[in-house]
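>>> Quick one: sequence and predicted model below, then my questions.
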Amino acid sequence: MKQDNNAYNAGYILGISFISALGGYLFGFDFAVISGALPFLREQFVLSTLGEGFLTGSLALGCIVGCLLAGWMADRYGRRPGLVVAALTFFLSSLGMAAATGFTIFVGMRFCAGIGVGMASMLSPLYIAEVSPTAIRGRNVAINQLTIVLGILITNVVNYFLADKGPDAWRWMFGLGAVPSLLFLLGVLFLPESPRWLLQAGRQAAAQKTLLKIGGPAFAATVEENVKATVRNAPAPSYRDVFGKAVRPAVLVGITLAVFQQFCGINVVFNYTSTIFASIGADVNRQLLETIGIGMVNTVFTLVAMAQVDKIGRRPLMLMGSLGLCVVYVVLAVLLSAKAAAGWISLLVLLAIAMYASSLAPVTWVLISEIFPNSVRGKASSIAIVSLWGAYFILVFTFPLLAERLGAYGPFYLYAGICLLGFLFIRAKVKETKGQTLEELEQRLTIH
């Protein structure tokens, strides 16, 4: 049965979606803060190339743990408790990083921050997808990406103004993460639990209360009927169920898309902006200015993606983004190897960011939140996002090593090849999901 998408309470849905998506802001904060802080951390901890890669990537190792924890909590206790734990963990770890007295303590705190970020990165888009009517689900899930890029932009601006505050500026950069995490924690306390999870848990009255707020009696009845049809007589899910024959095709697509979103290489630009521009002789001030430009372009083109994802569709955006990045990377590598003027490098970097922000960045999160069956969505999403964070760790850990051996330009030829392979995979394996309820997608994307 189709949902009535014309009778929903848009203001209420947008409000709870934005609160949940504040988890994305934490993601964006920690993504950006390391770029601005690295010049200070290199001196503070006397970082080797290996140490720099591990310090940067330690967030991802925590994210892997956070995703696994979130998947277990989401299915057992609901989506909301996991969001509370994520916010509290990030709040405490932000203060811990700011106060760190040595490399080991800092990396340990960054690992803990990763647990919070990992939990939020899995639970926020999942929650938004489950409370959003079909017609606006893609746009609403993309709100999570919008808060990520706002976190990146605001953090880059703050980093720029803190950069001249002395050698301990990095402590303020990390410590300020406590502010958005506290706001996130307070907001989550007012969120309702996901009605789809409540229905699976047999708490129909509580689910109906939220569904009535979202879309009225007809909407509530439709969602209840759809969810009951997909989880009727289903046992409690295990991780073995996630790789069962019926679900496996969707899981493999989700994992591949998650890994591709990282191996496409764009997060090297976010995390190592200073390294890339230092390779052509730009000073620290220019490096930090470039991070602000990157944040602005990232924000604008994320808004473009939000406007188009429910119109153009998920698959066309992914195809355009992957092929576009392939071409841009080849040109960027050529210009970096020729030590072209900083203006040309900046133009190519911003073009790559625009390609990514309008396609792979938001749409991957949308697809991961959509393609898994109700009964295993929590665990399946956690596996896909664990894969994403594992790929992120490999990417940011290996870039300093690759850049040292191949030059800052060399890795971009590799990323171009990966983008071409990603384009071919999306063309062959990814199906369009716009305009269909989560339950309709479950019937279409799994084997019965």
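Now that the structure is in, tell me what you want to look at. Numbering: from 1, shown residues only.
>>> alpha carbons only for contacts and neighbour counts from here, please
Fine.
>>> secondary structure class for Pro192?
Using DSSP: H, G, I helix; E, B strand; the rest coil, the structure places Pro192 in coil.
>>> List the residues that contact it.
Residues near Pro192 by CA atoms under 8 Å, 6 or more residues apart in numbering: Arg80, Thr210.
>>> how close does it sit to Ile34?
As judged by CA to CA, to the nearest Å, Pro192 and Ile34 stand 33 Å apart.
>>> Likewise for Asn140?
Going from Asn140 to Ile34 by CA to CA gives 28 Å.
>>> Same check on Gly23?
Distance, Gly23 to Ile34, by CA to CA: 18 Å.
>>> Who has more neighbours out of these two?
Taking neighbours as other CA atoms under 10 Å, Gly23 and Ile34 compare with Gly23 leading, 35 against 24.
>>> show me what contacts that one?
For Gly23, the contact set (CA under 8 Å, 6+ apart) comprises Leu83, Ala86, Ala87, Val117, Ala120, Ser121, Ser124, Asn144, Thr147, Ser181, Phe184.
>>> ok, then the element right after the top helix by length along the chain?
Longest helix in the chain, counting residues (DSSP state H): helix 10-44. On the C-terminal side of helix 10-44, the closest following helix or strand by DSSP states H and E is helix 49-76.
>>> buried residues in that next one?
Buried residues in helix 49-76, counting neighbours by 16 or more other CA atoms under 10 Å, are found at 49, 51-75.
>>> go on, stretch 76-90?
78-90.
>>> From the structure, what's the count of residues near the closest residue to Leu325 other than its chain neighbours?
Nearest residue to Leu325 in three dimensions, chain neighbours excluded: Ala352, at 5.9 Å (CA to CA, 6 or more residues apart in numbering). By other CA under 10 Å, 24 other residues sit near Ala352.
>>> want to compare, so here's the second one:
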Amino acid sequence: VINAPEMIIKDFINYTLEERLKDPPNKVLLTSLWSLSVAIFSVGGMIGSFSVGLFVNRFGRRNSMLIVNLLAVAGGCLMGFCKIAESVEMLILGRLVIGLFCGLCTGFVPMYIGEVSPTALRGAFGTLNQLGIVIGILVAQIFGLKVIMGTEELWPLLLGFTIIPAVLQSAALPFCPESPRFLLINRREEESAKEILQRLWGTQDVSQDIQEMKDESARMAQEKQPTVLELFRSRSYQQPIMISIMLQLSQQLSGINA
């Protein structure tokens, strides 16, 4: 979304620095700050993606999504008020915080969808997450047009717009069930997991699903937790890891997020 009003935001950076330094910033500094504003989102996303496990195993899938909405609100406020505060730092920090939020959510959401979806529909429901992401990108680009919100007056609201879906999600999530897999494997709350499965599947007989999760838990307990270095050194992990990395690289190198 930040690319659509690029020239307007560059003018904001230029004006802010000129007012602060009492001298127009040179082109190199201006380009560097703009590049940092864009790229730091990916830095936050990388840090957030590495932190997914810390959240989901401690707070659960649903509660993790609820908690990190605070990051979306904080990042949206920083970017939304950066023009009023005449602060380039708020813009950059807001981009970093939003990057953290997005990195975490790209792990939370597909995990939650997969664990609350019926096995037969898991793949279909899983694609809805990515579909929602690309629709969101499209809507953001449209809103960023000059005829809508890509103007000198409205661009801070455009960047702060992320607060609205975060608030809506925070209001809706308490009515959603926690992942039955998390309740059974992490919390050892079999009855709670069974009740949620019965409600989700619409049937009283969920013994097979419960047993599958128990078997999975037993296998996890027997396996040694590999370190990051072991993941790359082990031949059994090397191929799937390289395939995953190349798929992600090919997506980014295509320029879709440029």
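Looks like it arrived, so ask away. Everything numeric in this text was worked out from a predicted model, so none of it was measured.
>>> Quick check: TM-score for this pair?
Scored by TM-score structural alignment, normalised by the length of the second structure, the superposition of the two chains gives a TM-score of 0.80; 236 aligned residues with a CA RMSD of 2.7 Å.
>>> Kindly name the residues of the second structure that line up with the helix or strand containing the residue nearest to Leu325 of the first structure.
Using DSSP H and E, Ala352 of the first structure sits in helix 342-357. Following TM-score structural alignment, helix 342-357 of the first structure has no partner segment in the second structure.
>>> What helices and strands are in contact with that helix?
helix 266-271, helix 284-308, helix 314-337 (3 or more CA pairs under 8 Å, 6 or more residues apart in numbering; DSSP states H and E).
>>> same thing but at 10 Å, please
Helix 342-357 of the first structure is packed against helix 137-162, helix 266-271, helix 273-278, helix 284-308, helix 314-337, helix 360-370, with contacts defined by 3 or more CA pairs under 10 Å, 6 or more residues apart in numbering; DSSP states H and E.
>>> Quick one: closest of the ones you listed to Leu252 of the first structure.
helix 360-370 (10.9 Å; CA to CA).
>>> what's downstream of that closest one, the next helix or strand?
Counting by DSSP H and E, the next helix or strand C-terminal to helix 360-370 of the first structure is helix 377-406.
>>> Report the central residue of the second structure.
Central residue of the second structure (CA atoms, centre = their mean): Cys102, 2.1 Å from the mean position.
>>> angle of the helix or strand where that one lies against helix 52-59?
Assigned by DSSP H and E, Cys102 of the second structure falls within helix 88-116. Relative orientation of helix 88-116 of the second structure versus helix 52-59 (axes from the mean of the first three to the mean of the last three CA atoms, to 10 degrees): 60 degrees.
>>> quick one, what contacts the counterpart of Leu126 of the first structure in the second structure?
Mapped onto the second structure by TM-score structural alignment, Leu126 of the first structure lines up with Met111. For Met111 of the second structure, the contacting residues are Val56, Arg61, Arg62, Cys105, Gly126, Ser179, by CA atoms under 10 Å, 6 or more residues apart in numbering.
>>> Wait, Ile92 of the second structure touches Gly80, no?
No - Ile92 of the second structure lies out of contact with Gly80 (CA atoms under 10 Å); the separation is 11.7 Å.
>>> still on that earlier bit, could I get the buried residue list for the helix holding Ala352 of the first structure?
Going by neighbour count (16+ other CA under 10 Å), the buried part of helix 342-357 of the first structure is 342, 345-346, 348-357.
>>> Adding distance to Ala163 of the first structure, write those residues out as JSON lines.
Below are the buried residues of helix 342-357 of the first structure laid out as JSON lines (distance: CA to CA, whole Å):
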{"residue": "Ala342", "distance to Ala163 of the first structure": "21"}
{"residue": "Ile345", "distance to Ala163 of the first structure": "23"}
{"residue": "Ser346", "distance to Ala163 of the first structure": "21"}
{"residue": "Leu348", "distance to Ala163 of the first structure": "25"}
{"residue": "Val349", "distance to Ala163 of the first structure": "22"}
{"residue": "Leu350", "distance to Ala163 of the first structure": "22"}
{"residue": "Leu351", "distance to Ala163 of the first structure": "26"}
{"residue": "Ala352", "distance to Ala163 of the first structure": "26"}
{"residue": "Ile353", "distance to Ala163 of the first structure": "24"}
{"residue": "Ala354", "distance to Ala163 of the first structure": "26"}
{"residue": "Met355", "distance to Ala163 of the first structure": "29"}
{"residue": "Tyr356", "distance to Ala163 of the first structure": "28"}
{"residue": "Ala357", "distance to Ala163 of the first structure": "27"}
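>>> nearest to Ala220 of the first structure, of these?
Scanning these for proximity to Ala220 of the first structure, where the rule is CA to CA, the winner is Ala357, at 33.9 Å.
>>> so the closest one touches Ser322, yeah?
No - the criterion here is CA under 10 Å, and Ala357 of the first structure misses it with Ser322 at 11.3 Å.
>>> Run the chain-centre distance for stretch 223-232 of the second structure.
In terms of CA atoms, centre = their mean, to the nearest Å, the centre of stretch 223-232 of the second structure is found 25 Å from the chain centre.
>>> go on, stretch 95-108 of the first structure?
The chain centre lies 24 Å from the centre of stretch 95-108 of the first structure; the measure is CA atoms, centre = their mean.
>>> Which residue in the first structure aligns with Ala120 of the second structure?
Per TM-score structural alignment, Ala120 of the second structure is aligned with Ala135.
>>> Could you do Ile142 of the second structure as well?
Applying TM-score structural alignment, one finds that Ile142 of the second structure aligns to Val157 in the first structure.
>>> burial measure for the nearest residue to that match once chain neighbours are set aside, as a count.
Residue nearest to Val157 of the first structure in three dimensions, not counting chain neighbours: Ile292, with 5.9 Å by CA to CA, 6+ apart. As a burial measure, Ile292 of the first structure scores 21 neighbours (other CA under 10 Å).
>>> wait, Ile292 of the first structure sits on Ile154?
Yes - under the criterion of CA under 10 Å, Ile292 of the first structure makes contact with Ile154 at 8.4 Å.
>>> what sits in contact with each of those two?
Ala32, Tyr160.
>>> Counting neighbours, what do you get for Cys105 of the second structure?
Using other CA under 10 Å, Cys105 of the second structure has 20 other residues around it.
>>> Might you report the residue contacts of it?
With the criterion set at CA under 10 Å, 6+ apart, Cys105 of the second structure makes contact with Gly45, Gly48, Ser49, Val52, Ser64, Met65, Val68, Asn69, Gly99, Met111.
>>> so what corresponds to the fifth one in the first structure?
Residue mapping for Ser64 of the second structure onto the first structure gives Gly82, with TM-score structural alignment as the criterion.
>>> What is the corresponding segment of the first structure for stretch 153-161 of the second structure?
Here stretch 153-161 of the second structure aligns to the first structure at residues 168-176, judged by TM-score structural alignment.
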